[in-house]
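A.B. asks: this one's structure only:
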């Protein structure tokens, strides 16, 4: 049966990346894979099909995934089972798909990372992280930064951002999160809404009390540190998924996958943490700023 063009869901893209990694690790070309897969009676496989699967533009069944992994020399049971399960659910759209396509692919990848991660490490110097924002703060930031997007889509953008926060309190093993935010963000003002920032700072204090969340503030007098390069997030996942790093500069996000990148940026994050206020003093700093604001 011909391979039907598939919707490139986040799950399909993740599966495709994994299969490409194992194929190249085995030193096999697309055509060589086709030859191996065509040894099975009735199989109709070619190099372009493999390419479409790896680029999330074609479907692949769970049994075909198992066969491919066998040709690639992948025998680890956890890895095979994880990719087999992913193939079964590859066509399932994310919860954010109900918002009419306002979520671009790069943000889909981030939401998927936040949803699936066991550990999240993040530094933000330009804006309160989306996982920590109040709805009111999110609306103001969206209006200020998404002016190129039709205003009627802004409520959906905010709703998606609020939905992402479920990763902090999900009942089945919430993500272990460590946030560092710059103190300059605590000075933000929203003139038409004088109580908005006070509520946002209260939100930070509330989240910092969660057992799975560590929140630090980078003081104004901290001196140089790796966070000067821009916002940074590191996501660690259960086996077999590789860690993912997201860097952001001038509003553009870049994603880097693999243990080497995670190790490099984790060292940067460790230096950021060392330059920031301890958790208790960070809460004191947030509380001081909040108490100095107009109710």
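C.D. replies: Yep, that arrived. Keep in mind that this is a model prediction, so the values were computed, not measured.

A.B. asks: CA atoms for contacts and neighbours, from now on please.
C.D. replies: Noted.

A.B. asks: Quick one: the strands in the stretch 51-200 of the chain, in order.
C.D. replies: Taking DSSP state E, counting those that start in this stretch as the criterion, the stretch 51-200 of the chain contains strands spanning 119-124, 176-182.

A.B. asks: ok now the shortest one, how far from the chain's centre?
C.D. replies: Spelled out, it's strand 119-124. 10 Å (Cα atoms, centre = their mean, to the nearest Å).

A.B. asks: Now do that strand and strand 176-182, the angle between them.
C.D. replies: 10 degrees (axes from the mean of the first three to the mean of the last three Cα atoms, to 10 degrees).

A.B. asks: Isn't residue 143 up against residue 154?
C.D. replies: Yes. With contact defined as Cα atoms under 8 Å, residue 143 reaches residue 154; the gap is 7.2 Å.

A.B. asks: Between those two, tell me which one has more neighbours.
C.D. replies: residue 154 (19 against 15; other Cα atoms under 10 Å).

A.B. asks: list the contacts for the more buried one?
C.D. replies: 139, 142, 143, 146 (Cα atoms under 8 Å, 6 or more residues apart in numbering).

A.B. asks: Any chance of CSV for the residues you listed, columns distance to residue 263?
C.D. replies: Putting those into CSV (distance: Cα to Cα, whole Å) gives the following:
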residue, distance to residue 263
139, 35
142, 32
143, 36
146, 33
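
A.B. asks: quick check, nearest of those to residue 104?
C.D. replies: Relative to residue 104, the closest of those is residue 146; by Cα to Cα it sits at 12.7 Å.

A.B. asks: how far away is the nearest residue to that closest one once chain neighbours are set aside from residue 138?
C.D. replies: Spatial nearest neighbour of residue 146, chain neighbours left out: residue 154 (7.7 Å); criterion: Cα to Cα, 6 or more residues apart in numbering. Between residue 154 and residue 138 the computed distance is 10 Å (Cα to Cα, to the nearest Å).

A.B. asks: Ok, residue 132 next?
C.D. replies: For residue 132, the distance to residue 138 - Cα to Cα - is 10 Å.

A.B. asks: Can you give me the neighbour number for residue 244?
C.D. replies: Neighbours around residue 244, by other Cα under 10 Å: 21.

A.B. asks: List the residues that contact it.
C.D. replies: Contact analysis of residue 244 by Cα under 8 Å, 6+ apart lists 113, 234, 235, 236, 255, 256, 257, 258, 261, 262.

A.B. asks: Just among those residues, which is most surrounded?
C.D. replies: residue 234 leads the contacts of residue 244 on contacts (other Cα under 10 Å) with 27 neighbours.

A.B. asks: Just confirm that one is within a strand.
C.D. replies: Yes. Secondary structure of residue 234 (DSSP: H, G, I helix; E, B strand; the rest coil): part of a strand.

A.B. asks: Skip the chain neighbours and tell me the closest residue to it.
C.D. replies: Residue 234 sits nearest to residue 245 (Cα to Cα, 6+ apart), 4.6 Å away.

A.B. asks: Comparison target, given below:
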């Protein structure tokens, strides 16, 4: 399946390009807003992604910044692409953050999971058990929509060029019985299958590794084809809130953290064997 441009990534790229053009003119965001008769925070809100930039505002900014014809065409196209809808937009009520949009165009994802099996390889039964446990008051329709939204992420694996996935999973995530022994056996079988995929590297971080750098919780590093256009982002999720980090210092910190986890975890072959042993603990 061909990759479709992610509106989330295009919106981010548009914001970055508008900031670059503003910097080129030597103006502050407040100076631009004052010159255009806008509220003093309007430009900075555009650039931070806190509000949507309208087509007429893009053209106004391009005029002010003295954009070349080539820049004008490129940014107008970016704005048009940013206004399109990704498949996940239909699940806006159950996918409240932008992670899926950032994930959709990543070429490499390095993630650490402390409590759950990685989302891209969760079985439907495992997902349903998680949703029911976390949403005890949800009606069946909400449960079904949340399950469908989570499973929809798997389209990423069907791309002509799927992303390179390097996943480190805490032993706790594969030991905790979610949905019962039958569900866990099927879930572990899915993970073992994933270990054989050419674009996947999977490592188990055993309890015996002791204290480690990521005991604060799970995270993911998302890299893109052209870092100059789309720099790496770090995604943090603790179930009650999510956070996307883009500053170089944050990315460097989590990159180093991931390297430390790789060194402590079982190697991929040992990890596959480990998963097999855990699966054997559950009856057919």
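C.D. replies: Arrived safely, thanks for sending. Everything numeric in this text was worked out from a predicted model, so none of it was measured.

A.B. asks: one step back: what lines up against the residue nearest to residue 234 of the first structure once you look at the second structure?
C.D. replies: In the second structure, residue 245 of the first structure lines up with residue 234, judged by TM-score structural alignment.

A.B. asks: Tell me how far that match lies from residue 53 of the second structure.
C.D. replies: To residue 53 of the second structure, residue 234 of the second structure is 24 Å away according to Cα to Cα.

A.B. asks: Between those two, point out the one with more neighbours.
C.D. replies: When residue 234 of the second structure and residue 53 are compared for neighbours, residue 234 comes out ahead with 24 against 20, by other Cα under 10 Å.

A.B. asks: Now do the contacts for that one.
C.D. replies: Per Cα under 8 Å, 6+ apart, neighbours of residue 234 of the second structure: 219, 220, 221, 222, 244, 245, 246, 250, 251, 254.

A.B. asks: Tell me who's in contact with the first one.
C.D. replies: Applying Cα under 8 Å, 6+ apart, we find residue 219 of the second structure in contact with 111, 112, 113, 234, 235, 236, 237.

A.B. asks: That one pairs with which position in the first structure?
C.D. replies: For residue 219 of the second structure, the residue aligned by TM-score structural alignment is residue 232.

A.B. asks: Please tell me how far its match sits from residue 72 of the first structure.
C.D. replies: 34 Å.

A.B. asks: picking up where we left off before, would you list the buried entries among the contacts of residue 154 of the first structure?
C.D. replies: 139, 142 (16 or more other Cα atoms under 10 Å).

A.B. asks: since we're on the counterpart of residue 274 of the second structure in the first structure, how many residues are nearby?
C.D. replies: Aligned by TM-score structural alignment, residue 274 of the second structure pairs with residue 285 of the first structure. For residue 285 of the first structure, the neighbour count with other Cα under 10 Å is 17.

A.B. asks: quick check, residue 285 of the first structure in a helix?
C.D. replies: Yes. Residue 285 of the first structure: assigned to a helix according to three-state DSSP.

A.B. asks: Now name the helix or strand holding the residue nearest to it when sequence neighbours are not counted.
C.D. replies: Of all residues not flanking residue 285 of the first structure in the chain, residue 217 sits nearest, at 7.7 Å (Cα to Cα, 6+ apart). Residue 217 of the first structure is part of strand 213-218 when elements are defined by DSSP states H and E.

A.B. asks: and if you look at residue 253 of the first structure?
C.D. replies: Per DSSP H and E: strand 252-257 holds residue 253 of the first structure.

A.B. asks: Tell me which other helices or strands that strand touches.
C.D. replies: strand 244-249 (3 or more Cα pairs under 8 Å, 6 or more residues apart in numbering; DSSP states H and E).

A.B. asks: Just give me the mean distance for the strand it packs on relative to the second structure.
C.D. replies: Superposed on the second structure, strand 244-249 of the first structure shows a mean distance to its aligned partners of 1.7 Å (mean Cα distance after the TM-score superposition for the first structure).

A.B. asks: buried set for stretch 93-102 of the first structure?
C.D. replies: 96, 102.

A.B. asks: And it, end to end?
C.D. replies: Taking Cα to Cα as the criterion, the two ends of stretch 93-102 of the first structure lie 14 Å apart.

A.B. asks: Could you check how far the spatially closest residue to residue 34 of the first structure that is not a sequence neighbour is from residue 90 of the first structure?
C.D. replies: Of all residues not flanking residue 34 of the first structure in the chain, residue 46 sits nearest, at 4.7 Å (Cα to Cα, 6+ apart). Residue 46 of the first structure sits 21 Å away from residue 90 of the first structure, going by Cα to Cα.

A.B. asks: can you count the residues close to residue 197 of the first structure?
C.D. replies: 25.

A.B. asks: quick one: residue 181 of the second structure from residue 151 of the second structure, how far?
C.D. replies: According to Cα to Cα, residue 181 of the second structure and residue 151 of the second structure sit 21 Å apart.

A.B. asks: My error: substitute residue 160 of the second structure in the last question.
C.D. replies: Going from residue 160 of the second structure to residue 151 of the second structure by Cα to Cα gives 19 Å.

A.B. asks: neighbour-wise, which of the two wins?
C.D. replies: residue 151 (17 against 10).

A.B. asks: who touches the more buried one in this structure?
C.D. replies: 120, 122, 124.

A.B. asks: Just give the closest residue to the second one, not the sequence neighbours.
C.D. replies: Pointing back at residue 122 of the second structure there. Spatial nearest neighbour of residue 122 of the second structure, excluding adjacent residues (Cα to Cα, 6+ apart): residue 187 at 6.7 Å.

A.B. asks: related to what we said a few turns ago, would you format the strands of the stretch 51-200 of the first structure as JSON lines with mean neighbour count and distance to residue 26 of the first structure included?
C.D. replies: Putting those into JSON lines (neighbours: other Cα atoms under 10 Å; distance: least, Cα to Cα, whole Å) gives the following:
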{"stretch": "strand 119-124", "mean neighbour count": "22", "distance to residue 26 of the first structure": "30"}
{"stretch": "strand 176-182", "mean neighbour count": "22", "distance to residue 26 of the first structure": "34"}
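
A.B. asks: a markdown table please, covering these and showing distance to residue 209 of the first structure.
C.D. replies: As requested, the strands of the stretch 51-200 of the first structure are exported to a markdown table (distance: least, Cα to Cα, whole Å):
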| stretch | distance to residue 209 of the first structure |
| --- | --- |
| strand 119-124 | 17 |
| strand 176-182 | 12 |
